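J.: need the 3D shape of this:
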Amino acid sequence: MSDLPMHIPVIDFSQCGLQEPEEGLQTESLIKVGQQIKDAFSTVGFCYLKNHGIDQQLVDKYMAVSRKFFELSVEEKMKHVRGVERNYGWVAVEREKLNPERPGDLKEAFNFHPGDDPDDWPDVEFQQASKDMYQRCTELSYRVCDALSVGLGLGKSFIRDAHSLVGKKECQTTLRSLYYPPIPDQSPLKPGQIRAGEHSDYGSLTLLFQDDIGGLEVNIPGTGYVPATPIPGTVVVNIGDLMQRWTSDKLLATKHRVVIPETEMGKQKCRQSVAFFVHPDDEYMIKCLDGSDKYEPISSLDYLKYRFSVTY
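T.: From the prediction side, this is the model:
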């Protein structure tokens, strides 16, 4: 495990990645990698995984078909706007405030949840790429859950078992394509406005695939905000508030943000990323694993509803 870049560990996941058959995973590998992941999440809250097993061609394809959608007219995108009843569809620029003290975020998004798929997509290619990406991210997140579970001294399947309904209506795990449009030359920005305000994620784990543009910054405890520089072929993994709560603050849901490039040339480039937000099953009760009752037990869905009420 390397301490670069800038204190965010890079962990070799090759022995636990999707290139290895599930039945072939070695307990020693899970122990070794699980300890590294636990150490990263207890000090930084973030890590990079290399050799994770998701084909870069799939990531690139999903970003490409997503971008085709984001480049459509607002009128066309409005036909697929995300409503309150379904976790599917387009979210417009400035619709969200991840930091409620800042103006709306300068980003667009498209959410996909298989249980909320209306089968009314802008094109079939986008739908299929979303399904493929969701499936592979589900498989990888389960491997990360298993390693972390072992690293925490729990049974191998303990954390995975709390996420048994991923892809079903009864679990809010969501694939999100994020698009940060170019900022026109001399475009007036609202005071304090950035591409994504400071926030911690809501659920248990997040997988994040970045393009090569950069802009993500992570608030490392004791250090301050540092760039999460894109590393080709890696996935950024961090934990969310429910995992911090579950572990009685032993693991850290670190705040992060996406800033606006300082140069005019940088501002004229769009940025893309893909986030897979992993949540426990809706009715799963999050109770402190150490029995401390530091936090009151709460269901996964009730906690998510609370966080959404602040964001929108």
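J.: going by C-alpha atoms from here, please, whenever you check contacts or count neighbours.
T.: Will do.
J.: now stretch 292-310, how far from the centre of its chain.
T.: 18 Å (Cα atoms, centre = their mean, to the nearest Å).
J.: got it, and stretch 126-137?
T.: 15 Å.
J.: in that stretch, what's buried?
T.: Judged by neighbour count (16 or more other Cα atoms under 10 Å), stretch 126-137 contains these buried residues: 126-127, 129-131, 133-137.
J.: again with stretch 226-239
T.: So stretch 226-239, judged by 16+ other Cα under 10 Å, has buried residues 226-231, 233-239.
J.: can you pull the contacts of residue 184?
T.: Shown in contact with residue 184 (Cα atoms under 8 Å, 6 or more residues apart in numbering): 267-268.
J.: kindly confirm my reading that it forms part of a strand.
T.: No - read with DSSP: H, G, I helix; E, B strand; the rest coil, residue 184 is coil and lies in no strand.
J.: any idea how far residue 190 is from it?
T.: Using Cα to Cα, to the nearest Å, residue 184 is found at 14 Å from residue 190.
J.: one step back: include distance to residue 105 and secondary structure when you put the buried residues of stretch 226-239 into CSV, please.
T.: Formatted as CSV, the buried residues of stretch 226-239 follow (distance: Cα to Cα, whole Å; DSSP: H, G, I helix; E, B strand; the rest coil):
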residue, distance to residue 105, secondary structure
226, 20, strand
227, 19, strand
228, 19, coil
229, 21, coil
230, 21, coil
231, 25, coil
233, 27, coil
234, 26, coil
235, 23, strand
236, 21, strand
237, 22, strand
238, 21, strand
239, 22, strand
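J.: which of these sits closest to residue 245?
T.: Set against residue 245, the nearest of these by Cα to Cα is residue 239 (10.6 Å).
J.: distance of the residue lying closest to that closest one once chain neighbours are set aside relative to residue 100?
T.: Excluding its sequence neighbours, the residue lying closest to residue 239 (Cα to Cα, 6 or more residues apart in numbering) is residue 205, at 4.4 Å. Per Cα to Cα, residue 205 is found 22 Å from residue 100.
J.: now the other sequence, so there's something to compare against:
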Amino acid sequence: MQDKAKSDLKESFLWGCEYEKEHLIDNHPLRGINIWPEFQPNLKTAAMKYFNYADKLARNLMRGFALGLNLESNFFLKTCDNPLSRASLVYYPNQPSELGDDQYGVSAHTDFGVLTVLCQDDVGGLQIQDINGEWFHAPPIKDTIIVNVADLLSRWTAGEYKSTPHRVVNNSGLERLSIVLAFDPNPETMIDPKDIFGKNFQANEEPITCGDYLVWRFGKAFSYRK
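T.: Down below sits the predicted model:
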């Protein structure tokens, strides 16, 4: 939400890798101990099961993205032993028509990090923007997973893989649920297209670490709270 935009009409529960306190040695601001609600004793087991499966899928996809650029399959995974990945359960209530056409479950955006893996229910509401700027519905397809290239992968590959603008408009009359994994490598991972295309490549942006980039993007996105 920026300027006069309406707040997104959703609720989220977020969690990340499961750490013991003594293992949080880097004190990175995007890392912490997961806080699990006591009134849902089975949530942790189910949530971490999804997290681990989605993480495995994301890593396999990253190997495919590397091979697509004629790189070694583990190029994007060299520093992923202590990742900044996080997951979220997202609830979207139905949007009453009186809220107007400028109300969204999630307003138009591209994801911040490297890769997003998303499972959605059968309610629908996800919309994707094509290269001509037109929005179209992405109806749920049973037993499928949605994969979004995110901004950091686009930056890393100098636009060879482009991040996907998307939004959610839930006017179905039903409640919508999704479960998401945002896959990101270790905070110290250097994002530099020259590592892919050679030292003489003219990149449009300066190299930056994954951690610094994500802190900057989150700070920018939530600057209205200051």
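J.: TM value for the aligned chains?
T.: Taking TM-score structural alignment, normalised by the length of the second structure as the basis, the two superposed chains have a TM-score of 0.83; 203 aligned residues with a Cα RMSD of 1.8 Å.
J.: on that earlier part again, closest to residue 46 of the first structure out of the buried residues of stretch 126-137 of the first structure?
T.: So of these, ranked by how close each gets to residue 46 of the first structure (Cα to Cα), first place is residue 137, at 17.2 Å.
J.: name the nearest residue to the closest one, ignoring sequence neighbours.
T.: Spatially, and ignoring its direct neighbours in sequence, residue 137 of the first structure is nearest to residue 276 (6.8 Å; Cα to Cα, 6+ apart).
J.: tell me which element the corresponding residue of the second structure for that neighbour falls in.
T.: Residue pairing (TM-score structural alignment): residue 276 of the first structure is matched to residue 181 of the second structure. Under the criterion of DSSP states H and E, residue 181 of the second structure resides in strand 176-183.
J.: quick one: that strand to chain centroid distance?
T.: Chain-centre distance of strand 176-183 of the second structure: 8 Å, with Cα atoms, centre = their mean.
J.: same for the helix or strand just after that strand, what does it pack against?
T.: Once the chain leaves strand 176-183 of the second structure, the next helix or strand it forms, by DSSP H and E, is strand 190-191. If contacts are counted by 3 or more Cα pairs under 8 Å, 6 or more residues apart in numbering; DSSP states H and E, strand 190-191 of the second structure sits against helix 151-156, strand 208-209.
J.: let me have these in TSV, extended by mean neighbour count and distance to residue 194 of the second structure.
T.: Formatted as TSV, these follow (neighbours: other Cα atoms under 10 Å; distance: least, Cα to Cα, whole Å):
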stretch	mean neighbour count	distance to residue 194 of the second structure
helix 151-156	23	9
strand 208-209	16	12
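J.: between these, which gets nearest to residue 202 of the second structure?
T.: Nearest of these (Cα to Cα): helix 151-156, 12.6 Å.
J.: can you list the buried residues of stretch 226-239 of the first structure in JSON lines and add distance to residue 267 of the first structure?
T.: What follows is these, written out as JSON lines (distance: Cα to Cα, whole Å):
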{"residue": "226", "distance to residue 267 of the first structure": "19"}
{"residue": "227", "distance to residue 267 of the first structure": "17"}
{"residue": "228", "distance to residue 267 of the first structure": "18"}
{"residue": "229", "distance to residue 267 of the first structure": "17"}
{"residue": "230", "distance to residue 267 of the first structure": "17"}
{"residue": "231", "distance to residue 267 of the first structure": "21"}
{"residue": "233", "distance to residue 267 of the first structure": "25"}
{"residue": "234", "distance to residue 267 of the first structure": "24"}
{"residue": "235", "distance to residue 267 of the first structure": "24"}
{"residue": "236", "distance to residue 267 of the first structure": "23"}
{"residue": "237", "distance to residue 267 of the first structure": "26"}
{"residue": "238", "distance to residue 267 of the first structure": "27"}
{"residue": "239", "distance to residue 267 of the first structure": "29"}
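J.: which of the residues you listed sits closest to residue 200 of the first structure?
T.: Proximity of these to residue 200 of the first structure (Cα to Cα) peaks at residue 239, which lies at 8.5 Å.
J.: with the buried residues of stretch 126-137 of the first structure in mind, which one is nearest to residue 35 of the first structure?
T.: Distance to residue 35 of the first structure, by Cα to Cα, is smallest for residue 137 among those, at 21.6 Å.
J.: how close does the helix or strand containing the closest one sit to the second structure?
T.: Using DSSP H and E, the element containing residue 137 of the first structure is helix 124-151. By mean Cα distance after the TM-score superposition for the first structure, the fitted helix 124-151 of the first structure averages 0.9 Å away from its aligned residues in the second structure.
J.: okay, and that helix goes to which residues in the second structure?
T.: With TM-score structural alignment as the criterion, helix 124-151 of the first structure aligns to 41-68.
J.: give me the neighbour count for the residue lying closest to residue 152 of the first structure once chain neighbours are set aside.
T.: Excluding the flanking residues, the one nearest residue 152 of the first structure by Cα to Cα, 6+ apart is residue 38, at 6.8 Å. Number of residues near residue 38 of the first structure (other Cα atoms under 10 Å) recorded here: 21.
J.: surely residue 38 of the first structure and residue 154 touch.
T.: No - the pair residue 38 of the first structure / residue 154 is not scored as a contact, 11.9 Å apart, by Cα atoms under 8 Å.
J.: which residues touch the spatially most central residue of the second structure?
T.: Within the second structure, one residue has its C-alpha closest to the average C-alpha position: by Cα atoms, centre = their mean, that is residue 182, at 3.5 Å. Contacts for residue 182 of the second structure were tallied using Cα under 8 Å, 6+ apart; they are 85-87, 113-117.
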